[in-house]
Structure formats: structure tokens, C-alpha cells
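[1] sequence first, then the predicted structure, then my questions.
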Amino acid sequence: MKVVGKTILALLVLFAVLVLVIRTPWAQNLIVTQLTNYVSSKTHTKVEVDQVYITFSGDIKTEGIYLEDEHGDTLVYARELKLDLPLYPLLFKNQLSIDDGEADGLVVNIKRGSDIDQFNFSFLIDAFSTPTDTTQSSEPMEISLGDFFLSDWKVGYEDDYLGIYVHLLLGTLETDIDQFDLEAMIFDIGDFELGNTQIIYNQTHPFPQTNEPSTSPLPKINVDQFLLNNITYEFDSSPDSIATSRKTKPF
């Protein structure tokens, strides 16, 4: 019994020391350095994270996340990102639960040429993809989302294949998500408030024809309260000969 007691005590002390070490900036920056070096070596692109803070409860705060594409252009940059991400359900229950999230100063540039399968982020999928075993099936991950606050986003989407070019300058977006069901494509949103935002959409040619029928269910989106404040949009579709622009008033 003495040996068992001493063993349990040693394990508790070791765990306490591990908790204290991991919570130090030195240990967390070391983990981030190893992780960014690993991703960079796999993708052969530049990956950086200025600062990170992680707790065992799942609170994550990062600053200065940067990822470039294969041409050296910015793919993703985030000035500050905060997530409340419980780790136990993710590691042991196959559940992804983001209770709260904040993202400030996000820059995203998505591009696709005339090749249907080649986005500028395809190298990430290729670098970390593994051969799949078609004889085995796994349960889909359960996903639940909570409250989100987004501010100062710059998003660009350029798609030569579909002829779609979208530019978004997002001021603020506040929302809380009650249900997020990807299998049934049902999404329930409590509040959705968008402000000080500019959206530009250009369609240069008709969508390519396809003979394959779509088997995916259409999404069902429910929003309890939808608020817009100071929204400017431009819509230009050459195939449909439609062009319009407007600035919304608060309502």
C-alpha cells in the first residue's frame, strides 16, 4: 500500500508540474515553434505565430497567425484569435465544441484558376492527406458552436472556373449559433448583426454545365433576429445583365 500510495503521489506531483510548465510562455512558445516548423516543412511554405496562450480548460488566444501560399502570397493572416475550445470532448468524445470565439484583423485570399480542383490552398490538403480505407467507416464528428464576434476582416475570393470574384470588407459581425447540423444541413441562429461592411460581387461568365444531379440536401437556415447597419454592396452579373449597388440603413 505504501508503494501504491507513493506511486500515486508521484504521478500527481508530475501532473501538477506538467500543468505549471505547459502554462508558462516558454513552454507554449516552444510547442508553437515545433508545430509551425512541422507545418512549414510539410507544406514548404512560410508559417508563423507571434504569440499563443493555451489553458487545459480549452481557452486559446493567438496573435499574429500567418500562412502563405506556394507563390509566397498571403493565404491567411489573423491579428488576434480567441477560442473557448473544450479539449476533453474533442480528444475523447469526437465532439468539436467552440463555445465562444473572437477573430480580429483577419485576412483571407482564396483563389482558383481554370482547373476545377486546384485552389491556392490545395497544397495544404495534399500535404496532410492520408490514404483512406474504404472498408472502414467512422462516426461523423459532432459540432456545436456558440457566440462569435468578428471584426475588421478582409476576404477575397477569385474563381476563374466559376467566374466569381468576391471582395468583403467586414466591419463587425456578432452572432450566436444554437444549432449546427452538417448532416441534416440545419442551422439555427439566434442573433445575426452585421455592421460597417462592404461587399462586392462580380460574375463574369455563366456557371459551367454539369450533368451530375446534386444529392445533397438544401440547407435550412433559421435566424431569430437579423440586423444590418451601414452595409454597402455592389452586384454585377454579366451573364444575367444585372448590375446594382446600394447602401443599407439601420433597421
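    Perfect, I can see it now.
[2] please make it C-alpha for all contacts and neighbour counts, starting now.
    Noted.
[3] buried set for the host helix or strand of residue 104?
    Using DSSP states H and E, residue 104 maps to strand 95-112. Residues of strand 95-112 classed as buried under the neighbour-count rule (16 or more other Cα atoms under 10 Å) are 95-112.
[4] okay, helices next: where are they in the protein?
    2-22, 25-43, 87-92, 122-128 (DSSP state H).
[5] in the second one, which residues are buried?
    Residues of helix 25-43 classed as buried by neighbour count (16+ other Cα under 10 Å): 28, 29, 32, 33, 36, 37, 39, 40, 43.
[6] contacting residues for the last one?
    The reference is to residue 43. Each residue near residue 43 by Cα atoms under 8 Å, 6 or more residues apart in numbering is listed here: 123, 124, 127.
[7] switch to 10 Å and redo it
    37, 68, 69, 70, 123, 124, 125, 126, 127, 128 (Cα atoms under 10 Å, 6 or more residues apart in numbering).
[8] with residue 50 as the reference, measure out to the first one.
    To tie it back to what came earlier, the one meant is residue 37. Note on residue 37: its distance to residue 50, by Cα to Cα, to the nearest Å, is 13 Å.
[9] same thing with the fifth one?
    Counting by Cα to Cα, the separation of residue 123 from residue 50 is 23 Å.
[10] and here's the other structure:
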Amino acid sequence: MLFSLFLLAIGLVYSIRIPAVQTWIVQRVTAYLSDELKAKVTIDAIHIEFIKTLSIKGIYIEDQHKDTLLYAAEINTSIEMFAPGQQKIYLSGIILNEGIVKIQKYPNEKGLNFKFIVDYFDSGKKDSTASKPFDFNPGEIALTNMQFVYRDNRYNDYFKGVDFEDIRLLNLNATIQDFKLDEDTVFASIENISFTEKSGFEIEYLNHLQNSLL
């Protein structure tokens, strides 16, 4: 009996590595997330190694105004703890390659455009008795050749040079640690930063930056 269970476990592990099974997982995951978040989520492919190691290809997430919130050609991560019952997900780190993150504020709305995701995990949607906020720790986040956009759509004035209400960082490379969300504020410690802002302002290398970002 134990040997049969062992073989079944091995079979499940290897079945997850079969492309057809991974495609099925992608379809189910994106349909579920799109329905739950009420926002479009698509993924081209997921490659799973040893259950906890994930490589996600072509992930796209819209905000609730149907604009891009996140696109990445590739995201790699490993799961340290996955305990939805305890409202905990810990990752060993995330690597984002070739993509864009767009953080926006919209008129007559509180918070930033990812607030609906934070609210979903903190709302106790599946368990109305839950009182603890969702504990998500992404670990170290590495950005490689990314774009970062911050836009405050409540204002439409033109500003020559770096416009802090309409920022676009190109060719962004950085390492992010101690990433935390507190309602509409992002806290992080950022190291090894390089980018070019759309105004032409360029940072070739900045060793360390620690503050609330938005």
C-alpha cells in the first residue's frame, strides 16, 4: 500500500511536468484569477519543476480600467510556503524579465490601481471570519530590462523634465528587498538601480535607495 502511494506521488510530480498538463493548469489558473479579480489575466505558459519552482512565460494582468498593470515576458520564482488556510504565501524571490509595471491613480478612486488585488486578499472573501490580513512575502525581487510607469491621472498638466505625476523608467534594472504594501503606499529597499527616464534623465548606477515609493 505504501509503495503504491509512493508511486502515485511520483506519477503526480512527473505529470505536472508534461506540457499538456501544464497547459491545462494555465487555463484553469487564468480563468480562476480573471473571474475572482474581475480583471483580465493571461499566461502563455507555466513550467513547473519539483512542485515549488515556477517559470511563468508571458504573464499579463490588467487593472480594472482595462489598462496594463503588469506584463512580463518571464517570471521565475520558488515557493517557500504555500498555506492559504493560514493566509500565508512566502516566496524565495522573484525574477522579472522584459516587461512593464504600470502603477496609476485614477480620478475619484482611493488608492492605486492594484488596490483591488490587495483588497481581495485582505477581504476574507472565502472566509468571512478571517481577521488577519494576507501575509505575502515575495522575497528579493530582481528586475531585468523592465519598464516602470507611475501616472497620476487626476492631473493633466505638462511639466518639462522629470514629471513626478507621469514617470516612465526605461531599461530598468534593480534589486528590491523588504517589499511591503500598506494601503496605497509601497515600501521597499532598492539596490543596484539603473534606468533612463522618458525625459532623458539617466541613472547609470545607484547603490541603494530606501523609502516609501508612492
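    Received the coordinates, thanks. Fair warning: this is a prediction, and the values are worked out from it, not measured in the lab.
[11] residue 11 of the second structure corresponds to which position in the first structure?
    Mapped onto the first structure by TM-score structural alignment, residue 11 of the second structure lines up with residue 17.
[12] residue 116 of the second structure reaches residue 38, doesn't it?
    Yes - here residue 116 of the second structure reaches residue 38: they are 9.1 Å apart, a contact under Cα atoms under 10 Å.
[13] now the residue nearest the centre of the second structure: how far from residue 121 of the second structure?
    The centroid of the second structure falls nearest to residue 70 when counting by Cα atoms, centre = their mean (7.0 Å). For residue 70 of the second structure, the distance to residue 121 of the second structure equals 18 Å [Cα to Cα].
[14] cool, and residue 14 of the second structure?
    Distance of residue 14 of the second structure to residue 121 of the second structure, given as Cα to Cα: 31 Å.
[15] excluding residues flanking it in the chain, which one is nearest residue 154 of the second structure?
    Spatially, and ignoring its direct neighbours in sequence, residue 154 of the second structure is nearest to residue 107 (4.9 Å; Cα to Cα, 6 or more residues apart in numbering).
[16] need the contact list for the equivalent of the one you found over in the first structure.
    Using TM-score structural alignment, the partner of residue 107 of the second structure in the first structure is residue 114. Residue 114 of the first structure makes contact with 159, 160, 161, 162, 163 under the criterion Cα under 10 Å, 6+ apart.
[17] same deal with residue 137 of the first structure?
    Neighbours of residue 137 of the first structure in contact, by Cα under 10 Å, 6+ apart: none.
[18] how near is it to residue 13 of the first structure?
    In terms of Cα to Cα, residue 137 of the first structure sits 40 Å off from residue 13 of the first structure.
[19] please apply the same query to residue 133 of the first structure.
    In terms of Cα to Cα, residue 133 of the first structure sits 42 Å off from residue 13 of the first structure.
[20] higher neighbour count, the two?
    Comparing residue 133 of the first structure with residue 13 by other Cα atoms under 10 Å, the one with more neighbours is residue 13, at 12 against 7.
[21] gap between that one and residue 100 of the first structure?
    Counting by Cα to Cα, the gap from residue 13 of the first structure to residue 100 of the first structure is 32 Å.
[22] repeat for residue 92 of the first structure
    Where residue 100 of the first structure is concerned, residue 92 of the first structure sits at a distance of 20 Å (Cα to Cα).
[23] ditto for residue 225 of the first structure
    19 Å.
[24] tell me which other helices or strands the strand holding residue 104 of the first structure touches.
    strand 59-68, strand 74-84, helix 87-92, strand 142-159, strand 164-181 (3 or more Cα pairs under 10 Å, 6 or more residues apart in numbering; DSSP states H and E).
[25] the first one - contacts with which helices or strands?
    Using 3+ Cα pairs under 10 Å, 6+ apart as the contact criterion, the elements in contact with strand 59-68 of the first structure are helix 25-43, strand 47-54, strand 74-84, strand 95-112.
[26] so how far is stretch 145-156 of the first structure from its chain's centroid?
    9 Å (Cα atoms, centre = their mean, to the nearest Å).
[27] related to what we said a few turns ago, nearest to residue 179 of the first structure, out of the helices of the first structure?
    helix 87-92 (17.3 Å; Cα to Cα).
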